Each structure stands twice: as C-alpha cells, then as structure tokens.
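In: Predicted model and sequence below, questions to follow.
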Amino acid sequence: MFAAPAIVAAGTTFTCTPTAVWDGDGPIWCAEGPRIRLAGVAAREIDDSCKVEQPCPKVSGKDARDRLVLLLGGPRGMLPTGHIVVRSEPLQCQSQGSAGGSRTAAWCRSASVGDLSCAVIRAGGAVQWDRYWGGHKCRGANGERSR
C-alpha cells in the first residue's frame, strides 16, 4: 500500500517537476512527491460540475485540464487513473498549506510561463477565486508583473 503524499508546510518553498495532471486546477503530481492544487484559481471538475460556493468557469473540465497540460509542455500519454502524463520543466512553488485530501495549495512559476495560476487564467482554463487569491500579483517568466 502507498502512503499519501505529504502536505508541504505553508510558507515552504519547494520544487515540483510535473509528471501528471488531473484537471484545470490540479492536482499536479510532482516527481518529488507533492500533489499540487494551484492556489487562487477555480476550474470545473472533469465531469463538468462546479463545487458549491466556487466560481464556475465557462470551459468544460476536460478543456480546462487540456489548457493546463499545454502550459506544462503538452500531453505525453494517459495513466490508468485518467491523469494526463506531462513532462515539464521544474516549477518553483510556495506552499499555502493543505488544499484538502493529500493536496498542497501552492503558487508555482516556471521559467517559460511565469506564474502558473495567472497563466491558466490567461489561457481561459480557470478563473480567479477571490476567497483564496488574497493580494497575489501575477508575475511573468522574468518576474515582472503581468496582470
């Protein structure tokens, strides 16, 4: 039996090399162990539902997932669980603590797309979730404000 991935403590900076994606806001499975729920955004579930009291984007769950997958280098296959396999450059992430279950809420950025939460909003796969957005500022790949 496998142990559930550990939650990365809030405030901790960590590296995530994405290996698989479930839907438009995560979880993103990291080669290093954590499973990330992108901080500050909401996307439809794969079955196209939206949770109560959560913003609900117009795009389907699969379309949202596919937009995130493209930001992470494109699909490389599918696992038996339905997760899309990706091979992406490492992300630098800042944990916001538990996102429920075995997921870590995190703000992540990569050299090519910058702030991943902001990039998935720009790509149309998710919407900003004000409840969790706080004072977050979008930063581009070079660290400059992009939104």
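Out: Alright, I've got the coordinates. Being a predicted model, the structure only gives us computed values, none of them experimental.

In: use CA for all of it now, contacts and neighbours both
Out: Noted.

In: what sits against the residue most central in space within the chain?
Out: By CA atoms, centre = their mean, the chain has its centre lying nearest to L38, at 3.5 Å. Residues near L38 by CA atoms under 8 Å, 6 or more residues apart in numbering: D25, G26, P27, A105, A106, W107, C108, L116, S117.

In: Please state the offset of stretch 115-131 from the chain centre?
Out: On the basis of CA atoms, centre = their mean, to the nearest Å, stretch 115-131 sits 9 Å off its chain's mean C-alpha point.

In: Also stretch 106-113?
Out: On CA atoms, centre = their mean, the centre of stretch 106-113 falls 10 Å from that of its chain.

In: That one: which residues count as buried?
Out: A106, W107, C108, R109, S110, V113 (16 or more other CA atoms under 10 Å).

In: Next, the second one: secondary structure please.
Out: The reference is to W107. strand (DSSP: H, G, I helix; E, B strand; the rest coil).

In: mind checking how far it is from A119?
Out: According to CA to CA, to the nearest Å, W107 and A119 sit 11 Å apart.

In: Can you name the residues that contact the closest residue to A31 other than its chain neighbours?
Out: Excluding its sequence neighbours, the residue lying closest to A31 (CA to CA, 6 or more residues apart in numbering) is T17, at 5.4 Å. Counting by CA under 8 Å, 6+ apart, T17 makes contact with C30, A31, E32, R87, S88, E89, P90, L91.

In: let's bring in a second one:
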Amino acid sequence: MSLLLLLAAFVAGGADFTCTPVAVWDGDGPIWCAEGPRIRLSGIATRELDESCKPGHPCPPGTGKAARDHLVKLLGGPRGRLNTGHVKVRAPALRCTSMGSGKGARTAALCAAPKVGDLSCAMVRSGHALRWRRYGGDRLCSR
C-alpha cells in the first residue's frame, strides 16, 4: 500500500465521516470501510485473536474470537472471509467521529450503527470489551 493511500484513508481528529463496513479483524478493529478508512473503535480494549492482551491495555474476560464474532454480529453478520483472515461483512453505513490516529494506518473513532447505536458501548455492555480511557474511553455509556 502506498504512503499516499494510507494518508488518504486517515481521518483527522474531530472530523465526522461515514464508514460502510466491509471487513473486521477483531473485537476493537480494524473495521475496514468501503470509503477507505480502517477504524479502531475508540475507548475500548478486547483480547487479541491469539487470546493475549497487549501490555498496558485492559484485559477483558472471554476470548478474542468471541469479541470479534460479536462485533461482526452487531454489524449484520459474517459474509465469508478475505484471504487476509478478515471476516467480510455487509452492513449499513456507520456514523463516525474521528478521535485521531489509532496507530499505524488506522483512525481511532467513535461509531454508531443504525440499529445498535454506539458500537464501543455495545461491546462493553456485552462483556466482550472493557473501557479504556485511551481515545475517548472516559465517556459514559447508557445501559
């Protein structure tokens, strides 16, 4: 991937944008958007797919696979796999607000799905994720 494409896919902090999800890696992202950005859900941490938790990150109970599968379900369910291992999804457009860099080529973002509302809060309420102050995790989610 070229540096120009990576820069074009990053959404500046504070900007509102639309993401039509096409693929998911794990429970907190990245979510690949048809429009280009790759989103890391803000304010939460889930286990990695190898069941580890990165140093300094909250470490929720449950498995990384279960967290990923729950996020995929919230987005509308699986539609197959990409050769990269990502789960393909077909979902309605999300309304997102960028919180800035999500490290690498990812945009940290707060995103709302039409039927679910705030995805980060939905992941916390499900027990698959824990709140993480990084990138906006200090806000409250309604129950």
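Out: Happy to help now that I have it. Bear in mind that the values here come from a model prediction, so they are computed numbers and not experimental data.

In: Report how many residues lie close to the aligned partner of G114 of structure 1 in structure 2.
Out: With TM-score structural alignment as the criterion, G114 of structure 1 lines up with G117 in structure 2. G117 of structure 2: 14 surrounding residues under other CA atoms under 10 Å.

In: And whatever residue of structure 1 lines up with A9 of structure 2, how close does it get to V69 of structure 1?
Out: Correspondence of A9 of structure 2 to structure 1, assessed by TM-score structural alignment: A6. As judged by CA to CA, A6 of structure 1 and V69 of structure 1 stand 23 Å apart.

In: Neighbour count for those two, which is higher?
Out: A count of neighbours by other CA under 10 Å puts V69 above the other of A6 of structure 1 and V69, at 26 against 14.

In: Now do the same for the more buried one: its match in structure 2.
Out: Match for V69 of structure 1 (TM-score structural alignment): V72.

In: Do I have it right that that match meets R81?
Out: No - counting by CA atoms under 8 Å, V72 of structure 2 does not reach R81; the two are 11.7 Å apart.

In: which residues are in contact with both of these two?
Out: With CA under 8 Å, 6+ apart, V72 of structure 2 and R81 have common neighbours V87.

In: one step back: make sure the match of V69 of structure 1 is indeed in a helix.
Out: Yes - under three-state DSSP, V72 of structure 2 falls within a helix.

In: What is the neighbour count of the closest residue to it other than its chain neighbours?
Out: Spatially, and ignoring its direct neighbours in sequence, V72 of structure 2 is nearest to P78 (6.2 Å; CA to CA, 6+ apart). P78 of structure 2 has 18 neighbours, counted by other CA under 10 Å.

In: distance of the residue mapped onto V59 of structure 1 from structure 2 from R68 of structure 2?
Out: Under the alignment (TM-score structural alignment), V59 of structure 1 maps onto G62 of structure 2. Separation of G62 of structure 2 from R68 of structure 2 (CA to CA): 11 Å.

In: One more: L4 of structure 2?
Out: From L4 of structure 2 to R68 of structure 2 the distance is 29 Å (CA to CA).

In: sorry, back to before: aligned to the residue nearest to the centre of structure 1, what sits in structure 2?
Out: So L38 of structure 1 corresponds to L41, using TM-score structural alignment.

In: ok, which stretches of structure 1 are helices?
Out: 61-71, 116-122, 130-133 (DSSP state H).
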